[in-house]
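> pasting the sequence and the predicted coordinates here, then a few questions.
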Amino acid sequence: MPMDLEQAQAFLSERFVDVRDVVPVTAGAWSTPYFFDARIDGVQRALVARFGPHRDDFVKDALASGWTTPELPVPRAYALLRAGDDYGAVTERLSGSFLEELDTDGWFHALPRVFAVIDQLRQVPLRTELPAYVAVDDGLDIGLDETQLGLGVSWHDWLIDLSDEPDERGGGWSGTLAASPTGDRSFREGMELLATLSEGLEPPRSFVHCDLLNRNVTIADDGSALRAVFDWGCLFAGDYLYDVAWLEFWAPWHAGLAGLDVRAAARAHFGPTDPAIDAFEERMRLCAIHIGLCHLAYNAYVGNPDEIAACDRRMAQYDGRMDAPI
């Protein structure tokens, strides 16, 4: 049962000093957020608390907060909490406009800044120790499953691990997908293609945000800099081009981004520093197919047949069913 406003006020007031202005925010897919102010280290700060059943999402947010730089502005995580049967996290609250609100000109100027985020992630050591400044409730296990994160397994093995696990988050989608007029066949054939294309391919690995849209990145109102990169729940260690393919795959859903050639811009930007740039096209295709497969499953899970069909049409531009340029 999600925590309501009265419960959130009481919970936060027990744990923080001078809590003020607790305000509910539109809930995300996996958590319920609240804006509030409180005094930490003697300073009144603008904060956001999120509550939900998925501990690892919050732990990943805390992990990523240790990577913040001017080019990668991750909100500072202050606390990881146990909230009854659920979990919580309290992080810095940063303002800004969402990338999705940009027009084509705005995206043209923002895209190099998004690429700079990816460059910064390429420099982060593949470790899972949290920053020492994050307060953790007594008894709360903050260990991450490194195999689930993609650490210690090959790129091929991580990519093809797309089975339906009904007892896990997002599980139970296979029956709905099987009843889809297009999605099930695309999924089965896509999995076969994914296994073939990824065999023997092991690109440089780094942390991947895997959700740089969906209102997870904000930019200053004047477009001068990114303000925040948050919601790290999909974080994994893989090919950095996955974040590029994410932008390209979903571009038709965002009018401003759709006007740009993301692939050409990425190749020009990353080419000089990527030792595996010769396989750029193959890697981009592989990442895009995996994104499509994941979202056929996800849209089956949430029961959205229109998005299954739309995702299937987009996949057709990558898996060989449609002879059309990306």
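Noted; the coordinates are in hand.
> when you work out contacts or count neighbours from here on, use the C-alpha atoms and nothing else.
Fine.
> can you tell me, leaving aside adjacent residues, what's nearest to residue 186?
residue 312 (6.9 Å; Cα to Cα, 6 or more residues apart in numbering).
> in whichever helix or strand that neighbour is part of, what counts as buried?
If you go by DSSP states H and E, residue 312 is part of helix 305-315. Neighbour-count burial for helix 305-315 flags 305, 307-309, 311-315 (criterion: 16 or more other Cα atoms under 10 Å).
> next: stretch 117-129.
Of all the residues in stretch 117-129, those buried under the rule 16+ other Cα under 10 Å are 117-122, 128.
> what does stretch 193-202 give?
Buried residues in stretch 193-202, counting neighbours by 16+ other Cα under 10 Å, are found at 193-195, 198.
> any idea how far apart the tips of it sit?
Start-to-end span of stretch 193-202 (Cα to Cα, to the nearest Å) is 16 Å.
> in addition, the following structure is provided for comparison:
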Amino acid sequence: MKTRFSIPEIGRFLRDAYGPFLHLSQLEEGDDSQAFSASVDGRDVVVRAASTRDGFDKDRLVASRWPTTLAPIVLDILPIGDGWACISEKAPGRTLQSLGTATREIAPAVCAMMDVIAASDISPVTGYGPFSAQGKAGFSSWRDFILSIEGPPQWLALLEAFDYGAPHGLVHGDFGSNNVLVADGRISAVLDWSEAMTGDPAYDLANLFFWRPWLDCMEAQCSYIEVNEPYRSADAARLLRYQLRIGLQIRAEAQADADTRLVEWATHRCATIAAALSGPQEQRLRPPRLTEGHDPSIVSRNPGERSRSDARHRIIAPLLRRDRAALARQGRSGPAPRGCPHRIRIGAAGLRR
């Protein structure tokens, strides 16, 4: 359960732990944590509060073991009430999401940052997939992680029909948007390493492409890559499968949160990606954009696209009916998502999940 600490409670915590402090204010919240900023001993810090410390320990691991990733330094992890507080250095800058389409100006630096993360030496970490704060991942192969997701059989079959090889690099797991800060024309910090894993670094690139219809900053970054660094997206069959895997994960998490709007959006997005995997080569290279309010039953003027749209609708309709029925049985309909969807954390100047 998410913590609900007030500013006075955080103030008392800081006074007990560090003595006098200045400029305490609350930052916009993430999915699983609260965040506050303050000045302690002349240092600007971010205080995050959550019910568990697992994500905080992982942030500390990444910041200490891979400093080139620009993960903010974790100063302390301390108990607070029934939860935990993580005190970290406050990074300067604005998020990519706040830049919107202006992200294209910083796009080369974002690509370079992905290369830095991918080049990190992860030899101390064992296994594949998400790893713990002790450096242990839970899967024996990258393929095992990719296939460890539930979904419609026809979509899972697309994931199974590919040789993923044995890539073993550092993956942020939720790269882009509010997890990247920019200051003075450079990347100043990469936030929220709670989803970090070992595997194929191209998974972070796929995350950008998956969310491009939802966020202007993601669309700007992807458009830059397609025009200026197209080699990054050349392996369309791999990237589309990673996008499908991401979409199935988002869909499952949205179902657990009873977020019906995001369930439907993720289902539409997965259907579009699956259709691209089954379509002609030019379709696989750049799948059609799917806007937030897209209705997959709308027919296109193009007869070929109409048949694909009809096919997607035949797949989507029963899935949506099943999802709505399951949520109705729980007596929940879920809130409409705000500006940023389920896994894209809202964060400003150090706010984390």
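Noted; the coordinates are in hand. The model shown is predicted, which means the values in this text are computed figures rather than measured ones.
> list the TM-score for the superposed pair.
The TM-score (TM-score structural alignment, normalised by the length of the first structure) is 0.74; 271 aligned residues with a Cα RMSD of 2.7 Å.
> re the thing from before, tell me the one of the buried residues of stretch 193-202 of the first structure nearest residue 20 of the first structure?
Nearest to residue 20 of the first structure among these, counting by Cα to Cα, is residue 194 at 50.5 Å.
> so the aligned partner of the closest one in the second structure is in which element?
Aligned by TM-score structural alignment, residue 194 of the first structure pairs with residue 159 of the second structure. For residue 159 of the second structure, the element it lies in under DSSP H and E is helix 153-160.
> just the residues contacting that helix, thanks.
Identification of contacts with helix 153-160 of the second structure by Cα atoms under 8 Å, 6 or more residues apart in numbering yields 146-147, 150, 241, 244-245, 274, 277.
> now render those residues as TSV, adding distance to residue 189 of the second structure.
Converted to TSV, the contacts of helix 153-160 of the second structure look like this (distance: Cα to Cα, whole Å):
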residue	distance to residue 189 of the second structure
146	28
147	31
150	33
241	28
244	28
245	27
274	34
277	34
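> among those, which pair sits farthest apart?
150 and 277 (18.5 Å).
> who has more neighbours, these two?
Shown here are residue 150 of the second structure and residue 277; by other Cα atoms under 10 Å, residue 277 has more neighbours (22 against 13).
> secondary structure class for the more buried one?
Three-state call for residue 277 of the second structure (DSSP: H, G, I helix; E, B strand; the rest coil): helix.
> quick check: closest non-adjacent residue to it.
Here the residue nearest residue 277 of the second structure, using Cα to Cα, 6+ apart, is residue 284, at 5.7 Å.
> is it correct that the one you found is in contact with residue 236?
Yes. Between residue 284 of the second structure and residue 236 there is a contact under Cα atoms under 8 Å: 6.2 Å.
> ok, now how distant is residue 309 of the second structure from residue 132 of the second structure?
Taking Cα to Cα, one finds residue 309 of the second structure at 41 Å from residue 132 of the second structure.
> wait, which of the buried residues of stretch 117-129 of the first structure is closest to residue 51 of the first structure?
residue 128 (21.8 Å).
> which parts of stretch 295-307 of the first structure are buried?
Those buried within stretch 295-307 of the first structure under the rule 16+ other Cα under 10 Å are 295-301, 305, 307.
> which bit of the second structure covers that stretch?
Going by TM-score structural alignment: stretch 295-307 of the first structure matches residues 250-262.
> show the end-to-end separation of the matching stretch, please.
Stretch 250-262 of the second structure has its terminal residues 8 Å apart, counting by Cα to Cα.
> chain center to that stretch, what's the gap?
15 Å (Cα atoms, centre = their mean, to the nearest Å).
> just give me the match in the first structure for residue 274 of the second structure.
By TM-score structural alignment, residue 274 of the second structure lines up with residue 319.
> now do residue 241 of the second structure
The alignment partner of residue 241 of the second structure in the first structure, by TM-score structural alignment, is residue 286.
> same check on residue 43 of the second structure?
Looks like residue 43 of the second structure aligns to residue 45 there (TM-score structural alignment).
> and what of residue 143 of the second structure?
Aligned partner of residue 143 of the second structure by TM-score structural alignment: residue 156.
> neighbours around its match, how many?
When neighbours are defined as other Cα under 10 Å, residue 156 of the first structure has 17 of them.
> which residue is the nearest non-sequential neighbour of it?
Nearest non-adjacent residue to residue 156 of the first structure, counting by Cα to Cα, 6+ apart: residue 198, 5.1 Å away.
> in the first structure, where's the longest helix?
In the first structure, assigned by DSSP state H, the helix with the most residues is helix 280-301.
> contact partners of that helix?
159, 162, 170-174, 176-177, 183, 187, 190-191, 194, 197-198, 239, 241-242, 244-246, 249, 267, 305, 307-308, 311-312, 314-315, 318-319.
> tell me which helix or strand residue 88 of the first structure sits in.
Going by DSSP H and E, residue 88 of the first structure is in strand 86-92.
> so where is that strand in the second structure?
Strand 86-92 of the first structure maps onto residues 83-89 of the second structure, going by TM-score structural alignment.
> by how much does the matching stretch deviate from the first structure on average?
Stretch 83-89 of the second structure differs from its equivalent in the first structure by a mean of 1.3 Å after superposition (mean Cα distance after the TM-score superposition for the first structure).
> hmm, who's touching that stretch?
Residues contacting stretch 83-89 of the second structure (Cα under 8 Å, 6+ apart): 3, 43-53, 56, 72-79, 350.
> quick one: end-to-end distance for stretch 28-46 of the first structure.
In stretch 28-46 of the first structure, first residue to last residue: 19 Å (Cα to Cα).
> what about the helices in the first structure?
5-15, 55-65, 104-122, 155-159, 174-178, 183-198, 241-250, 255-258, 262-270, 280-301, 305-315.
> what is the last one packed up against?
So that's helix 305-315 of the first structure. With contacts defined as 3 or more Cα pairs under 8 Å, 6 or more residues apart in numbering; DSSP states H and E, the packing partners of helix 305-315 of the first structure are helix 183-198, helix 280-301.
> and the angle from the longest one to helix 241-250?
Regarding helix 280-301 of the first structure and helix 241-250, their directions subtend 60 degrees when assessed with axes from the mean of the first three to the mean of the last three Cα atoms, to 10 degrees.
> with the shortest one instead?
Angle of helix 183-198 of the first structure versus helix 241-250, following the same axes, to 10 degrees, is 150 degrees.
> related to what we said a few turns ago, residues touching the match of residue 143 of the second structure, list them.
By Cα under 8 Å, 6+ apart, the residues touching residue 156 of the first structure are 195, 198-202.
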